[in-house]
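[1] any chance you can model this:
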Amino acid sequence: MNETRRAVLAALDDGPVTGPALAERLEVSRTAVWKHVEALRDAGFVVDSVADGYVLAGVPEYGAAAVEFGLDAPFDVEYHDALPSTNDRARELAADGASDVVVLADRQTGGKGRRGREWSSPAGGVWTSLLLRPDVPPARAPLLTLAAAVAVTDAAREAGVDAEIKWPNDVVVSDERDSSGRGGAKLAGVLTEMEGEASRVSWLAVGVGVNVNLDPGELDGEATSVRAEVGDVPRRVFVQRLLERFAALRDDPDDILTAWRERAATIGQRVRVETADGDVVGDAVDVTEHGALVVDTADGAQVVHAGDCQHLRSA
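    Take a look at the predicted model:
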């Protein structure tokens, strides 16, 4: 959404305001005001014409303009009814030089999780990728994946869901009765892709998939959703809170690890991590700034960079 249209929308929200007053305030023609109002109506905003001028009477449920309206974070939003993958689209935008763009889709037809696993992405969830060009060395780029997990957790908690983070990148719903080793039913996942050189990051795409207004029967495996836990929530607001929290963490990276640890379900658990080199069993005691799990094993501390983590019992 361009800046003039943002200004028109803000004025309408404070309305009613007349066309001439808007034109004078924004230093545009009355014809331009009318065109912006019609464009907002086409985007799904309800703009009523009343005796005192225009007034904003309704906001679309979802979409780029809806998410950008009232968003307190420096991102442009690109919305699609359907995409094979929001991360794939983010890579295309990266090749065109874009930055700070949020790719949002109502559904994905080819969503992937870690290790190429299929990720069910029907309409009603939040499927998004944040395209960034962070001014950080590649070694610190994983902090942004941790930040995304924190942002999702906080957005879910604001919606009323008792969410926490299971290493490496899953957001789960807390359940002390759970004995399956899953660490709780999966609510969301984060998948980050990066391109760069030894000394710098060219671009980073942080893919986030959240089961929001979905029935568990629509999901694969032992998953849950916001709907199943607390009922439907406005997806527009959920995405806004996610993006705002992520932006705040991105601007203060020294707080990311602390925030992640405070929300971690895995720290303090007895775990088994399946890695390419075999299982690592011990007590999960910390996570590094690179996103690696520190496990206190019978042979001493081991740092695990990737693997499938199973919670065995409290350490």
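[2] C-alpha only now, for contacts and for neighbours.
    Will do.
[3] spatially central residue in the chain, please.
    Most central in the chain under Cα atoms, centre = their mean is residue 208, positioned 4.8 Å from the mean C-alpha point.
[4] for that residue, which non-adjacent residue is spatially closest?
    Setting aside the residues directly before and after it, residue 208 is nearest to residue 190 in space (Cα to Cα, 6 or more residues apart in numbering), at 4.7 Å.
[5] ok, the one you found - how many residues close by?
    By other Cα atoms under 10 Å, the residues close to residue 190 number 22.
[6] so who does it touch?
    Contact partners of residue 190, counting by Cα atoms under 8 Å, 6 or more residues apart in numbering, are 113, 145, 148-149, 169-170, 206-209.
[7] which among those gets closest to residue 302?
    Closest approach between the contacts of residue 190 and residue 302, by Cα to Cα: residue 169, at 18.9 Å.
[8] this structure: helices as residue ranges?
    Listed from the start of the chain, the chain has helices (DSSP state H) covering 3-13, 19-26, 30-42, 64-68, 86-95, 142-158, 226-230, 235-250, 256-262.
[9] make CSV out of these and add mean neighbour count and distance to residue 174.
    Below are the helices of the chain laid out as CSV (neighbours: other Cα atoms under 10 Å; distance: least, Cα to Cα, whole Å):
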stretch, mean neighbour count, distance to residue 174
helix 3-13, 17, 39
helix 19-26, 16, 49
helix 30-42, 16, 41
helix 64-68, 21, 28
helix 86-95, 20, 28
helix 142-158, 24, 11
helix 226-230, 18, 11
helix 235-250, 20, 19
helix 256-262, 18, 14
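[10] here is the second sequence; please produce its structure so I can put it next to the first one:
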Amino acid sequence: MKDTAISVLKILEEASGPVSGERIAEQLGITRSAVWKQIRELRKLGYRISSSRAEGYRLEAATSRLLPYEIQKKLRTQVIGRQIRHFDRTASTSWIGKRLAGETDPEQLHGLVIIAEEQTGGVGRLGRAWVSPAGGIWATIVLKPRIPLDNLFMITMAGAIAIARAIRKEYNISALIKWPNDIFIGDKKVAGLLLELAAEADTVHYALLGIGIDANISLADLPSDLQKTITSLKDEVGHEVDRVALLARILREFELRYRQLEDGEYDSIIREWKTLSLTLEHRVVIKTINKTFEGEAIDIDRHGALIIRKDNGEVERVISGDCFQF
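    Sure, this is the predicted structure:
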């Protein structure tokens, strides 16, 4: 959104009633024709603005799109989300993050949030396609971690906690975390995360935390095989949710936990993750690249590995793999 459009929008937001085009033009030092042009742009962005020759313009409703201006009004963070890039449609917010990190010093991008209204090539764990239609929250957070390499997986843990906490606080829904990176409501997935690292030796150049949330998507638009395992927040609460408010809260919750990681408060993150776990104390099937086995999920260690007690009494540490619960 251009600065002039934001200025017009602020005048309408602060007004107690209709505002004439002439008054807006005088306040901003532009022509009435330029005011009309900005009003048209705001309408295209989803703002509902009524107009009357006698009274002028009135803002009836804000946009539902995840525009930087709207998110930052509710953000109240120091780093995460202070920079935002918004796209109507893109292949992948992660791909944009990689391109930007290759063109710019990642230090300058730290905390940048890249948002798309729709992704055409979203990718989940193990390169699987992530269906990302309009109505969801599809975002990538660019980070320049100051966290030991062995603890970097805890960025995913912090992100999962942030999403689960935000959903609980916004909608009073019991969202839980399924290891390694999914958020569930009941027995259905509502969100997922993906952490990607650019590193060599002991140096991490940057990290990308991808977030996908089925907020206001229509389940009927998903492939039939996914409709049985996925839910949306809209379906859970019975109406469309305020995506702007939800994403702003997620970013606030994430910044809080990310600071804990930077301060070395790893035990605090692990304890909170455990209180929100859907996986611990449940019987699971683990599938890794090399093998498949069953057992009870009994713990998670400080590196994010799941600890499984197998039927023969052996205890196995799982760093990565698919987890299926009974």
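[11] how near is the residue nearest to residue 208 of structure 1 to residue 256 of structure 1?
    Look at residue 190 of structure 1 and residue 256 of structure 1: by Cα to Cα, to the nearest Å, they are 15 Å apart.
[12] in structure 2, what residues pair with the lengthiest strand in structure 1?
    Longest strand in structure 1 by number of residues, with DSSP state E as the criterion: strand 185-196. Mapped onto structure 2 with TM-score structural alignment as the criterion, strand 185-196 of structure 1 occupies residues 188-199.
[13] average offset of the matching stretch relative to structure 1?
    Per the superposition on structure 1, stretch 188-199 of structure 2 and its aligned residues are separated by 0.9 Å on average (mean Cα distance after the TM-score superposition for structure 1).
[14] hang on, the earlier thing: okay, the helices of structure 1 in CSV with distance to residue 218 of structure 1 next?
    Formatted as CSV, these follow (distance: least, Cα to Cα, whole Å):
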stretch, distance to residue 218 of structure 1
helix 3-13, 36
helix 19-26, 47
helix 30-42, 31
helix 64-68, 25
helix 86-95, 20
helix 142-158, 19
helix 226-230, 11
helix 235-250, 17
helix 256-262, 29
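[15] do you know which of the ones you listed lies nearest residue 74 of structure 1?
    Comparing the helices of structure 1 by Cα to Cα, helix 235-250 comes nearest, at 7.6 Å.
[16] before we move on, back to that, do you know which of the helices of structure 1 lies nearest residue 293 of structure 1?
    Ranking the helices of structure 1 by proximity to residue 293 of structure 1 (Cα to Cα) places helix 256-262 first, at 11.2 Å.
[17] on that earlier part again, surely the residue nearest to the centre of structure 1 is in contact with residue 188?
    Yes - Residue 208 of structure 1 is within contact range of residue 188, at 7.3 Å (criterion: Cα atoms under 8 Å).
[18] if I pick residue 219 of structure 1, what's in contact with it?
    residue 120.
[19] give me the number of residues near residue 252 of structure 1?
    One way to gauge burial is a neighbour count; for residue 252 of structure 1, by other Cα under 10 Å, it gives 10.
[20] list the contacts for it?
    Per Cα under 8 Å, 6+ apart, neighbours of residue 252 of structure 1: none.
[21] now the equivalent of residue 89 of structure 1 over in structure 2. Nearest residue, chain neighbours left out?
    Structural correspondence for residue 89 of structure 1 with respect to structure 2 (TM-score structural alignment): residue 96. The spatial neighbour of residue 96 of structure 2 that comes closest, neighbours along the chain excluded (Cα to Cα, 6+ apart), is residue 114 at 7.7 Å.
[22] thought that neighbour was touching residue 89?
    No - with contact defined as Cα under 8 Å, residue 114 of structure 2 does not count as touching residue 89 (11.6 Å).
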